[in-house]
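Chemist: Generate coordinates for the sequence data below:
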Amino acid sequence: MELDLKERKAAIRRDALARRDAMAEAERIEASLVVCDRVAAAVSASPAVVSGFLPIRSEIDIRPLMMSFADRRARLCVPAIVAGELQFRELVRGAPLEPQGFGTYAPGVEAAILDAELMLVPLAAFDRRRGRVGYGRGYYDRAIAALRAKGMSPLLIGVAFACQEVDAVPMDAHDVPLDMIATEAEIIAR
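Modeler: Here you go, the predicted model:
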């Protein structure tokens, strides 16, 4: 049963990422900016700590959105991979970044480790129930579970291109539905 679920998620991931990769670069840039504007307008609160991510390959670029939260006085952090888990390190202008594997970068070990009140979550595919298929290693599911174990309940916003939507994401017991998914076409919220 579990293998079937993994195989289904792998097929969904492969197909959705192929659609994302097929987008023209100019289309991805414009769509990224629209998503950033949508989320900035939809989140009226000013969270103290926001986790984002630095884009890889054809992934959505949310750096303008992260800066809009910084303009609201939020501290920013991005994930670093430490012993197979995510550690959210503070992103400070001018601080050096180190390669993390998979084409990602993060601040070094000297950076503060932060717990986010709002998480901007990357994804490979999503559905209307706010289900998410990630990149297949469960990093974000475990990171969210760790925050919840500390008694925190971060606002979880998935950010993606509309072409990454699928009919249904198969959900396992550890899969966490997102509070909101933002694309260039719309916001899907509970």
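Chemist: Going by C-alpha atoms from here, please, whenever you check contacts or count neighbours.
Modeler: OK.
Chemist: how near is the residue nearest the centre of the chain to Gly94?
Modeler: The residue lying closest to the centre of the chain (Cα atoms, centre = their mean) is Val121, at 1.7 Å. Using Cα to Cα, to the nearest Å, Val121 is found at 24 Å from Gly94.
Chemist: and if you look at Met180?
Modeler: Counting by Cα to Cα - Met180 and Gly94 are separated by 31 Å.
Chemist: Between the two, which is the more surrounded one?
Modeler: Met180 (22 against 6; other Cα atoms under 10 Å).
Chemist: Please list all residues in contact with the residue lying closest to Ala124 once chain neighbours are set aside.
Modeler: Sequence neighbours aside, Gly134 is the residue nearest to Ala124 in space, at 5.1 Å (criterion: Cα to Cα, 6 or more residues apart in numbering). By Cα atoms under 8 Å, 6 or more residues apart in numbering, the contact set of Gly134 is 13, 122-125.
Chemist: compare with the first, here's sequence two:
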Amino acid sequence: MHGNSPKSLRQDLLAQRKQFAASVSYPMAREAILASLASFLGAYDAQIQSIALYCPIQDELDLRPTLLAWTESSAGKTLALPFARPDKHLDFYAWQEGDLLIPSRHGVPEPDPNNPRRPQVTPDCILIPCVGWSQSQEGSKTQYWRLGYGGGYFDRTLAQLRKKNPELICIGIGFDWQKLNDAQWAAQTHDEPLDMLLTESGLRC
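Modeler: Got it, this is the predicted structure:
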């Protein structure tokens, strides 16, 4: 474990991400991730109609231009943003460029759940930013795990959505340098695994 708690590990990783976002290496890493995302969207176009994304905060990678281009090139595609409920679950509402967003109590821009023009969406694919990530081996399968901000919103929501839709694809978005070893952090029993992990090295399945 890092220091005394995962909290100090998160703080260190967020500070490193801020430095990385200002470095000369960042633009190349960003373009590599966006190119791999575009390739994924092309390969899975037939089975994905709706994607839940995130509004970037604290130097998270901005995926919106690539995803907006996907909706413009394919008819009937929907993008959605998360809304944090008081019970620490997420609902997803349709989002279009230019929509007015409301800051949550955590400072995250969220859609207005009362907007009648933006219905609630059950996504086929969820893109989740990682503060850190790790991997484990179960037989021949590699599992990927996300270290987030500690609220547990995504884990609760994924557990619920996967019961309704076993075909749901959940992809963590991160960078190679964010990989953690067991001495730094290990996934807990309540953590939901990622289906895929996207970094500048490509899409890991």
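Chemist: and the aligned partner of Val166 of structure 1 in structure 2, how many neighbours does it have?
Modeler: Correspondence of Val166 of structure 1 to structure 2, assessed by TM-score structural alignment: Leu180. For Leu180 of structure 2, the neighbour count with other Cα under 10 Å is 17.
Chemist: contacting residues around the residue nearest to the centre of structure 1?
Modeler: 52-53, 140, 156-159.
Chemist: Can you tell me which of these lies closest to Ala70 of structure 1?
Modeler: Gly52 (11.3 Å; Cα to Cα).
Chemist: My read is that the closest one contacts Val78, right?
Modeler: Yes. Using Cα atoms under 8 Å, Gly52 of structure 1 is in contact with Val78, at 5.3 Å.
Chemist: From the rest of the structure, what touches the strand of greatest length in structure 1?
Modeler: Looking across structure 1 with DSSP state E, the single longest strand is strand 75-82. Strand 75-82 of structure 1 is contacted from outside by 48-54, 66, 69-70, 86-92, 100, 105-107, 113-114, 116, using Cα under 8 Å, 6+ apart.
Chemist: neighbours of the aligned residue in structure 1 for Phe154 of structure 2, just the number please.
Modeler: Aligned by TM-score structural alignment, Phe154 of structure 2 pairs with Tyr140 of structure 1. Counted by other Cα under 10 Å, the residues lying close to Tyr140 of structure 1 total 21.
Chemist: ok, now Asp71 of structure 1?
Modeler: Neighbour number of Asp71 of structure 1 under other Cα under 10 Å is 11.
Chemist: repeat for the one 4 residues further on
Modeler: Counted with other Cα under 10 Å, the neighbours of Arg75 of structure 1 add up to 20.
Chemist: do Arg28 of structure 1 as well
Modeler: The burial count for Arg28 of structure 1: 20, using other Cα under 10 Å.
Chemist: Distance of the equivalent of Ile81 of structure 1 over in structure 2 relative to Tyr153 of structure 2?
Modeler: If you follow Ile81 of structure 1 across to structure 2 using TM-score structural alignment, you land on Ala84. Separation of Ala84 of structure 2 from Tyr153 of structure 2 (Cα to Cα): 8 Å.
Chemist: okay, these two: which has more neighbours?
Modeler: Ala84 (19 against 16).
Chemist: List the residues that contact the nearest residue to Ile48 of structure 2 once chain neighbours are set aside.
Modeler: In this structure, Ile48 of structure 2 finds its nearest non-sequential neighbour in Asp124, 5.6 Å apart by Cα to Cα, 6+ apart. For Asp124 of structure 2, the contact set (Cα under 8 Å, 6+ apart) comprises 47-51, 167-169.
Chemist: still on that earlier bit, could you dump the contacts of Val121 of structure 1 into CSV and include distance to Asp4 of structure 1?
Modeler: As requested, the contacts of Val121 of structure 1 are exported to CSV (distance: Cα to Cα, whole Å):
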residue, distance to Asp4 of structure 1
Gly52, 31
Phe53, 30
Tyr140, 21
Leu156, 27
Ile157, 27
Gly158, 25
Val159, 27
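Chemist: Give me the subset of those residues lying in helices.
Modeler: The helices, defined by DSSP state H, take in Tyr140 from these.
Chemist: So which of the contacts of Val121 of structure 1 sit within strands?
Modeler: Under the assignment DSSP E, the contacts of Val121 of structure 1 contribute 156-159 to strands.
Chemist: quick one: what's aligned to the residue nearest to Ile48 of structure 2 in structure 1?
Modeler: Checking TM-score structural alignment: Asp124 of structure 2 goes with Glu117.
Chemist: So which other helices or strands are in contact with the longest helix belonging to structure 1?
Modeler: For structure 1, the longest helix by residue count, based on DSSP H, is helix 2-22. Applying 3 or more Cα pairs under 8 Å, 6 or more residues apart in numbering; DSSP states H and E, we find helix 2-22 of structure 1 packed against strand 125-126, strand 132-133.
Chemist: Pro6 of structure 2 versus the closest residue to Pro103 of structure 2 other than its chain neighbours, what's the distance?
Modeler: Spatial nearest neighbour of Pro103 of structure 2, excluding adjacent residues (Cα to Cα, 6+ apart): Pro109 at 4.3 Å. With distances taken as Cα to Cα, Pro109 of structure 2 is found 25 Å from Pro6 of structure 2.
Chemist: just to revisit the earlier point, where's the match of Ile81 of structure 1 relative to Ala35 of structure 2, distance?
Modeler: For Ala84 of structure 2, the distance to Ala35 of structure 2 - Cα to Cα - is 30 Å.
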